Structure formats: structure tokens, C-alpha cells
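Undergrad: Build me a model:
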Amino acid sequence: MQGLSTTTKHPTPAERGLRAGWWTYRRRQQLWGFLFALPAVILFAVFAIYPILQTFYLSFFDFNLVDPPQFVGLRNFETILTTSAFRDSIAFTFRYAFGTYIPTLVLALALALALNTKLPGRSVLRMVNFIPVVISWVIVAVVWKLIFHQNGLMNVFLSSLGLYTPDWLLSRDWAPYAIIIPSIWKEIGFYMVIFLAGLQNIPTVYYEAGKIDGTSAWQAFRYITLPLLRPTIVLAIVISIINGLKIFIPPFVMTQGGPAGSTRVMALIIYQTAFANGRMGRASAMAVMLFLIILLFTLIQNRLYGTGRDVEA
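TA: Got it, this is the predicted structure:
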């Protein structure tokens, strides 16, 4: 039996040179990519990462911009958690977040369903509903502050109907609604676009099969649209809650957190504690608490969104 012989083909000098040149080219391209990204990385580190780390650091100090910082451990956290003003701000922040997202998402989904049909002029309607999203929050807050003035358009309208005309911005009972209503008006268009994107990703073959089986519009919505739109709905819910927890401009411009702290959100009390009272350490502890709450909801979003995508798959 004759043995088999094997030969090993060695690369020629030209092939080795070509391969080395290719790796050199790739390294050069990677280096250029890194250099182009470096300015953005530096800016992100300076204006995002460093302030977060500095806030965590200052939360353990008694720092008032005048005296040298003094380490106090967890005393700042103990103080804010036992302060009624901060606890009330947490309560109103959650009230605002949940009170805003429910009507906003319901109305946005209804608009998306309507504009996902062959409705005449739907492109114009999409644009009109999205306009409030691109308007600055400061402008929105100033305009709605005038609308909710005691002699503003809202009370003129209510008076013409013979209804009660509250002092929206000076009443503990009505001021929260004066903050929530503009937020709903401004955010509907944003979530409408999210829902439209989700609706347009649903294959039409499911609806065609449903028509063959004789399903009604409600049955198609309940058994086809809602299950397949679940990841989008979960994403919109958590984004809405997170945005609600970070709200600052509407209560700052419209009520300054009043009357009697009834519209003071966490971001606003952090601002007032830091820049009005000069208690930077205590304000940093409040900011850390807000950061941890938002981080918790972000983790929940990632978990639920991943689960929703698994169900869809």
C-alpha cells in the first residue's frame, strides 16, 4: 500500500506582502475611525460622565459653594428622605408621569390607528399633530400659562358654556391639571409616530387572513393589532414614564412648583435646593435618587421590551 504524500503550499513573497498591506490598511482605517470619534467621546465624557460622577461624589458631602466641603456620609440621603417637601415632590412626579402617559398614549394610539388607514389628507394630519413636538417646551409653557390665566382663553371658553372657571395656576386642586394638559398636547404627536411605525411593521397578510375568516374590525384590533404591537406599546409606556420623571420646564415656567408645592417635581426641587438655597450636597443626593429611579425604569424597559420581542417572534 502506497502512502499518501501531502504538500504544504507556502505563500509567495508577493502574497505575504499583499496580506501585510491589507492588515496595515485595516489598522489605518480603524485608527482614522477612532480619531474621528474621539472628539465626540471626549465631549460626552466631559459633559455627561464627569457631571454624573461628580454628583455622586458631592452627595456624600455638605457643600454650599462657600465653605469647604465636609464629608457627611449618608446624612444627605437621610435628610431628604425625612423631608416632607422632597417626599411630596416624589409623589407629584409620579402623579404627573402616570397621569400624563395614560391619556397621551391612548390618544396617540387612536390617532395612529386613524392615520394608518387610507384617510384623505392623512399626510397633512400627521404633520399637524407632530408640530407641537418640535416646539420648544419654554414656548409651550408660556403659551399655556396665558391660556390658564384667570382671564385666559380656557376660562373664557368655560364661562361661555356656563361652567365653573377655576383659578388654574393658583389652586392646589387645579394647578396639577394645568401642568398635565399641556404635556399631553405636546407629546401626543411623538408617540403617534412611534405607534405608526409599529403599525406599519405588522404584515398585512394577518389582516387578509382575518377578513377571509370573517373577523370584525374590533376582533382584528384585539387579536391581531394589539398582540403584534405589544413591544411598541411597552416601549412607549416606559419612555413616557421616564420622560415624565425628568420633567422640569412646565412647572418651573408656569407655577414655580406652587401653589404651596402642589406642582413641585423632583427636578424642580433639585434646582431650587442647589441654586436658590445653595445646598449643593443635598441637591446632589436628590439628583442621585432621581437617577436611580430613572435607571430602575430603564432596566424595566429593557426587560419588558425584550420579553415583548420574544413574544412577537
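Undergrad: all contacts plus neighbour counts: C-alpha atoms, from now on.
TA: Will do.
Undergrad: Show me what counts as buried in the one helix or strand G244 maps to.
TA: Per DSSP states H and E: G244 is located in helix 226-245. Judged by neighbour count (16 or more other C-alpha atoms under 10 Å), helix 226-245 contains these buried residues: 228-242, 244-245.
Undergrad: Mind checking what helix or strand follows that helix in sequence?
TA: helix 249-254.
Undergrad: outside of the helix or strand that comes right after that following helix, which residues touch it?
TA: Tracing the chain C-terminally past helix 249-254 and defining elements by DSSP H and E, one meets helix 266-271 next. Residues outside helix 266-271 that contact it (C-alpha atoms under 8 Å, 6 or more residues apart in numbering): 86, 89-90, 93, 245-248, 251-252, 257, 283-284, 286-287, 290.
Undergrad: Buried among those? Make that a ChimeraX selection.
TA: Of the contacts of helix 266-271, the buried ones go into a single ChimeraX selection, burial set by 16+ other C-alpha under 10 Å:
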select :86,89,90,93,245,246,247,248,251,252,257,283,284,286,287,290
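Undergrad: biggest separation within the contacts of helix 266-271, which pair?
TA: Within the contacts of helix 266-271, P251 and S284 form the most distant pair, 20.3 Å apart (C-alpha to C-alpha).
Undergrad: Need the three-state assignment for A197.
TA: State at A197, reduced to three classes by DSSP: H, G, I helix; E, B strand; the rest coil: helix.
Undergrad: for comparison, sequence B:
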Amino acid sequence: MGAKIYQNKKYIAFFLIPAFVFMLIFLYYPFIQNIINSFQHIKYMGTAADKWNAPFYKNYLEIFKDPKMLIALKNTGIMIIATIVGEVGLAIVLSLLVSNIKKGAGFFRVVYFFPIVISATALGLLFNLVFLYDKGMINQLLQLIGVLDAGKNELIDWKATHPMFTMLVPVIWQYVGFYFIILLTGLSGIPEDLYEAAEIDGASKLQQVRYVTLPLLRNSICTCVVLAVTGALKVFDLPWTMFVNGMSNTWLTGTYMYSKVYVDVDYSSAIAVVIVIIGVVLSVVVNQIFKTNDDYDV
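TA: Below is the predicted model:
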């Protein structure tokens, strides 16, 4: 009786059609409309388009002339590299270490995953206090250990002198735990027999990681890299909280798009389309890099 329900295609349609309608209304239609908006003239949010741009691709030409947009693309490129190396790289190291712990592994899983459940806005405010120019936590620590002269009240203005570093640290710190859990799940699917066989053959722990763990973890790493790349393109809330209205040298594609949406809707729509295109292209590139003929399905 239970198996026959899967043979009746009407039940499949019953569950698929509502989900498809929901995605059609709230995902595909807005995205298509956004593409159309990028070719029209819409000045303010909530107003209708009054005409088509002349030429219709004017906004896309403007993207490559806009100095702030070029800064945003450059900073987003830095963010992508930082997330791949910092977030995914650290997550690989942490997952390998925790997977070898026999006692207390649950504690580290909770500790490393905890930042992802905290609101990005709250984290932005928290790290504003950490990097605060006037007696922020880091400046106090540097004065305490003698790096900065406390007598002269020597301080470092982190946001002004190291804006990208100030922005990248909390973003990386927040998302390491997310990729850590994905990779740890992938590690749990690798059979212990393979490690035992490698150990019998005389492989060291480092060789086991290189020749057993990493090749079999390739699909999980690929997933993490794709998520890191696409996430870096649309990261918004935490950087916006730390740099309200942005700064001339801290724009990201997500923050700059948001800053334009209330004063130049069609241009903001064009930026959104470019973000999607870059994300799709980079995702394809990442999948091609990790693609092999004998993928191990963890």
C-alpha cells in the first residue's frame, strides 16, 4: 500500500505545483522584471518606468565607467579570495582537527557554528566596538602589551587605515562555522576502512589527509567554494552595519547596489543583473575546476 503512492503521479504534482507557483511568483517573476527594469528609466522606488533608456543598455555601459562600481567590483574580488582562503580554508583545517577528537567534539562543533546563528547586524555592532578608534578593544590591547604608547594615547583608526581588513575579519569569523559543519558532515561519510588500509601501507597522518581525505572530500569542498563565491557577491548586512552608507574605498557590489536602489532604480537593477551573471559564471568555473570523472559520492 505504502509503495503504491509513489506510482501515482498525481500525488507528485500535488506537492510540486504549489512550490513551483511560489517560486514563479516570488523568484522568477521578480528576477525577469528586474532585468526589464535595468533597460528602462525608473528614478525612484515605487514609481513606474516612464521610458526605455537610450540606448537601452546604457546602465550596463555606466557600470564600467562608474568609479564607485569599479571599486565595489575590486573589493568584492578581494572578498571572494578572502572567503575561499579564510572561510573554506580555515573550515577544512578545523574540520580535520575536530574529526580526530574522540572526546569533546560536540563542544567544538557548537563553538565554531555559534557565530552563524548571531544576527549579522549584531555582529557588525560588536566589531564596531572591537575596532573602535577611541579606546576600542584592540587599541586597548595594543596599548596594554606596549605596541602602542599609552602615555601619548597612541591609537589606530582601523576603519580609516585598514578598512578592508576591518570588514573581512567579522565576515570570515561569522561564516567559518557554516562551512565547518558541511565539511565535518562530509568527513563522517568517508569509510574508516580506507584510513586503516592507508595506515597498514605505511601512510602517515599527513599522507592520509592528502591522498585519502581531501580527494574524497572534493564534492563537499566544491559546494563550500561555490557558496563562498556567491555569498561574497551578495554580502550586505554586516559590511553595511559597520560602514553605514559605505565609504569611498569600502563599497561592495551588494552594498553599492542597495545604496542606489532608492535614487536610481534602473541602475541598481542593472547592478543586480551583473551580480547574478558573475555569480553564475564563477559557479560554473568552480564546478569545472573540481570536476573529475571518478567523483566519490560521500
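Undergrad: Tally up the residues packed near A267 of the first structure, please.
TA: Using other C-alpha atoms under 10 Å, A267 of the first structure has 23 neighbouring residues.
Undergrad: what do you get for L70 of the second structure?
TA: Counted with other C-alpha under 10 Å, residues neighbouring L70 of the second structure total 16.
Undergrad: any idea how far G77 of the second structure is from it?
TA: 11 Å (C-alpha to C-alpha, to the nearest Å).
Undergrad: And V273 of the second structure, by the same measure?
TA: 17 Å.
Undergrad: repeat for F22 of the second structure
TA: 33 Å.
Undergrad: Pick out whichever of the two has more residues nearby.
TA: G77 (17 against 11).
Undergrad: ok, now which ones touch the aligned partner of that one in the first structure?
TA: When the first structure is aligned by TM-score structural alignment, G77 of the second structure is paired with F94. Contact analysis of F94 of the first structure by C-alpha under 8 Å, 6+ apart lists 244-245.
Undergrad: immediately after the helix or strand harbouring F94 of the first structure, which helix or strand?
TA: For F94 of the first structure, the element it lies in under DSSP H and E is helix 84-115. Past helix 84-115 of the first structure, further along toward the C-terminus, the next helix or strand under DSSP H and E is helix 122-134.
Undergrad: quick one: that next one to the second structure mean distance?
TA: With mean C-alpha distance after the TM-score superposition for the first structure, helix 122-134 of the first structure departs from the second structure by a mean of 1.1 Å once superposed.
Undergrad: so how far is that helix from its chain's centroid?
TA: Centroid separation between helix 122-134 of the first structure and its chain, computed with C-alpha atoms, centre = their mean, to the nearest Å, is 20 Å.
Undergrad: Which stretch of the second structure lines up against it?
TA: Going by TM-score structural alignment: helix 122-134 of the first structure matches residues 105-117.
Undergrad: Can you give me the buried ones in the matching stretch?
TA: 109, 112-113, 115-116.
Undergrad: sorry, back to before: kindly name the residues of the second structure that line up with the helix holding G244 of the first structure.
TA: Under the criterion TM-score structural alignment, helix 226-245 of the first structure matches residues 214-233.
Undergrad: what does that stretch contact?
TA: With C-alpha under 8 Å, 6+ apart as the test, stretch 214-233 of the second structure has contacts from 76, 79-80, 83-84, 87-88, 179, 182-183, 186-187, 190, 252-254, 275, 279, 282-283, 286-287, 290, 295-298.
Undergrad: in a strand, that's where V138 of the first structure is, yeah?
TA: No: counting by three-state DSSP, one finds V138 of the first structure to be helix, located in no strand.
Undergrad: Just give the nearest non-adjacent residue to it, would you?
TA: Residue nearest to V138 of the first structure in three dimensions, not counting chain neighbours: I249, with 6.5 Å by C-alpha to C-alpha, 6 or more residues apart in numbering.
Undergrad: So that neighbour is in contact with V140, correct?
TA: No: using C-alpha atoms under 8 Å, I249 of the first structure is not in contact with V140; the gap is 9.5 Å.
Undergrad: so how far does stretch 233-240 of the first structure sit from its counterpart in the second structure?
TA: Stretch 233-240 of the first structure versus its aligned partner: 1.7 Å mean (mean C-alpha distance after the TM-score superposition for the first structure).
Undergrad: what about that stretch, distance to the chain center?
TA: The chain centre lies 9 Å from the centre of stretch 233-240 of the first structure; the measure is C-alpha atoms, centre = their mean.
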